[in-house]
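**Q** predicted model and sequence below, questions to follow.
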Amino acid sequence: MVAALGEIQGGFRIFPYKGNVPALSDLVGGQVAMSFATLAPALPFIKGGQLVPIATLGKTRAQALPNTPTLAEAGLPGVEVRNWTGMLAPAGTPLPIREKLAMQVDRTMQSPTVKTMLEAQGLTYTRMGPDAFDGFIRAESIKWKKVVDQANIRAE
């Protein structure tokens, strides 16, 4: 989910969005005051001068925005959000097949063409084998379940 902050009757309210495109459209159009967005779709607006980055949410500064501080550097330590994409296979897929697929994906992602394309979008590739990726997904699920529970977020 993507969220944006908008002014309403002298105060501010968080508005949920069903993706970056509508949130960024409202942000550029002035309907909301700020938004948390994935870097890739926001980058053209930043480069075009329509948006100003305040902070990135990673552990380290984004390669595409080296002069933009992390949220921790900007004074809010302990908040780290990592946007990730991964390749999944059906449960029960034998480990040798998963390892072979991971190796092929790694080879593709390391190619100069793909690396250049990713960098242009402000993205970085991190290789994780099947076991490491499984552990990462489990850790992310636990982390975000705590956030959802603490904020008392409920599906509508």
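**A** Yep, it's here. Residues are numbered from 1 along each chain as shown.
**Q** can we go C-alpha only for contacts and neighbour counts from here?
**A** OK.
**Q** mind listing the helices in this protein by residue range?
**A** Listed in chain order, the helices of the chain (DSSP state H) span 20-28, 39-47, 95-109, 112-120, 130-150.
**Q** can you tell which of the ones you listed is closest to residue 76?
**A** Evaluated over those, closeness to residue 76 peaks at helix 130-150, with 16.0 Å, by C-alpha to C-alpha.
**Q** just the residues contacting that closest one, thanks.
**A** Residues outside helix 130-150 that contact it (C-alpha atoms under 8 Å, 6 or more residues apart in numbering) are 95, 98, 99, 102, 154.
**Q** this is the other structure I want to compare:
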Amino acid sequence: MKTAIHHLASRRHWIGLACAALCAVASPLAWAQDYPNKPVKLVVPYPPGGPTDIVARAVAQKLQERLGQPFVVDNRPGAGANTGAEAVARSAPDGYTLVVATTAHAINPALFTKLNYSLLKDFAPVSQLTSGPLVIVANPALPANNVAELIALAKSRNGGLNYGSSGNGQSTHLSAELFSAMAGVRMTHVPYKGSAPALTDVMAGQVDLMFDTMLSSMPHVKGGKLKALAVTSAQRSAAAPDLPTVAESGLPGYEAIAWNGLLAPAGTPKEVVARLNTELKAVLESHEIRQRFEAQGFAAAWSAPAAYGAFLQAEVDKWAKVVKASGAKLD
């Protein structure tokens, strides 16, 4: 009798373990099929109106249409884009809190003496979103209309020329530092909390110039409130084919680009990441989004999660060298 009871208990034990194992496998799959079943928060670590915010809102709208749940943009600027990134790194890894990363997040590991998160360890890469050049824009009254004249003016003023950026350590900051180092000039850096307020001061004449994304700058150029001197990519941009590159108009060898991408907290189920990646592929390959981004100087740039992870590693390594050469450091 005892033996029979023992065998029955043992059998129930192994059946229970088998069911638990099956549930462990099935649960993420079921979760992914059901995802999302509530609003998704898309954290943008910059103020409203800037290039990252513009990209995020366009992508959020399309994801909402495809997945049937609100994708809510949550602007959390501060600390060189680290405030928003850290908040997402500490969020539940369930796919309902995501962050739109930028070139700045690849720069920050070398720039900041202490970060409370790791770009490469605390996030699960989902996909790159965009890639594109920066453009040097200036107040229309600035007495320089091309790169050669800008370099000459900067040398004559010896630090008296100032430039705005979307924040310390952003691509809009270090691309200008790279320019200054290669041109052998000194310019004074004026950091802002995002591109939008910086551009406002350039247009008002409070700041002389800025290295900014075409997405946020070119509408003001077309409106006559800013003048564009050059793009920072190796080739001219299809969005402004008459605008020369920095390299061809006075500073050979210069190149700097900006990008956006989507990250989830580390530990987010792979099935959820894969679902997001699949939907993003459809969004970024749509004619509407491609046209919308390309008209502003950005290219839609979908990538598989593993490829985006490799890209992030390469970006961290590349910008570490630029930061070291510039001598820039932030606490």
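**A** Everything's here; your move. This structure is a prediction, so every number in the text was calculated from the model and none was measured.
**Q** among the helices of structure 1, which comes closest to residue 60 of structure 1?
**A** Distances from residue 60 of structure 1 to each of these were compared using C-alpha to C-alpha; the shortest belongs to helix 39-47, at 13.8 Å.
**Q** ok, average deviation of the closest one from structure 2?
**A** For helix 39-47 of structure 1, the mean distance from the matching residues in structure 2 following superposition reads 0.9 Å, by mean C-alpha distance after the TM-score superposition for structure 1.
**Q** give me the range in structure 2 that that helix lines up against.
**A** Mapped onto structure 2 using TM-score structural alignment, helix 39-47 of structure 1 covers residues 214-222.
**Q** hmm, back to that, widest-spaced pair of the contacts of helix 130-150 of structure 1?
**A** Greatest spacing in the contacts of helix 130-150 of structure 1, by C-alpha to C-alpha: 99 and 154 (37.0 Å).
**Q** with neighbour numbers in mind, choose between the two.
**A** Neighbours of residue 99 of structure 1 and residue 154, each counted by other C-alpha atoms under 10 Å, are more numerous for residue 99; the result is 14 against 7.
**Q** what distance do you get for the more buried one to residue 92 of structure 1?
**A** Using C-alpha to C-alpha, to the nearest Å, one obtains 13 Å as the distance from residue 99 of structure 1 to residue 92 of structure 1.
**Q** check residue 20 of structure 1 too.
**A** 34 Å.
**Q** when the two are compared, which one has more neighbours?
**A** When neighbours are counted by other C-alpha under 10 Å, residue 20 of structure 1 and residue 92 differ, and residue 20 comes out ahead with 21 against 6.
**Q** dump the residue contacts of the more buried one.
**A** Here residue 20 of structure 1 is in contact with 2, 37, 38, 41 (C-alpha under 8 Å, 6+ apart).
**Q** the last one: how many residues sit nearby?
**A** Counted with other C-alpha under 10 Å, residues neighbouring residue 41 of structure 1 total 14.
**Q** what of residue 133 of structure 1?
**A** Residue crowding around residue 133 of structure 1 was assessed by other C-alpha under 10 Å; the count is 15.
**Q** any idea what it aligns with in structure 2?
**A** Across the alignment, which pairs residues by TM-score structural alignment, residue 133 of structure 1 is matched by residue 308 of structure 2.
**Q** do residue 18 of structure 1 as well
**A** With TM-score structural alignment as the criterion, residue 18 of structure 1 lines up with residue 193 in structure 2.
**Q** contact partners for the residue most central in space within structure 1?
**A** Closest residue to the average C-alpha location of structure 1: residue 83 at 2.6 Å, with C-alpha atoms, centre = their mean. Residues in contact with residue 83 of structure 1, defined by C-alpha under 8 Å, 6+ apart, are residue 38.
**Q** circling back to that earlier point, format the contacts of helix 130-150 of structure 1 as JSON lines; extra columns: distance to residue 48 of structure 1.
**A** Formatted as JSON lines, those follow (distance: C-alpha to C-alpha, whole Å):
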{"residue": "95", "distance to residue 48 of structure 1": "45"}
{"residue": "98", "distance to residue 48 of structure 1": "41"}
{"residue": "99", "distance to residue 48 of structure 1": "41"}
{"residue": "102", "distance to residue 48 of structure 1": "36"}
{"residue": "154", "distance to residue 48 of structure 1": "37"}
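**Q** identify, by residue count, the longest helix of structure 2.
**A** Using DSSP H, we find that the single longest helix of structure 2 is helix 2-34.
**Q** and that one, how far out from the chain middle?
**A** Here helix 2-34 of structure 2 is found 44 Å from its chain centre; the criterion is C-alpha atoms, centre = their mean, to the nearest Å.
**Q** helices or strands up against that helix?
**A** Helices and strands in packing contact with helix 2-34 of structure 2 are listed as helix 270-284; criterion 3 or more C-alpha pairs under 8 Å, 6 or more residues apart in numbering; DSSP states H and E.
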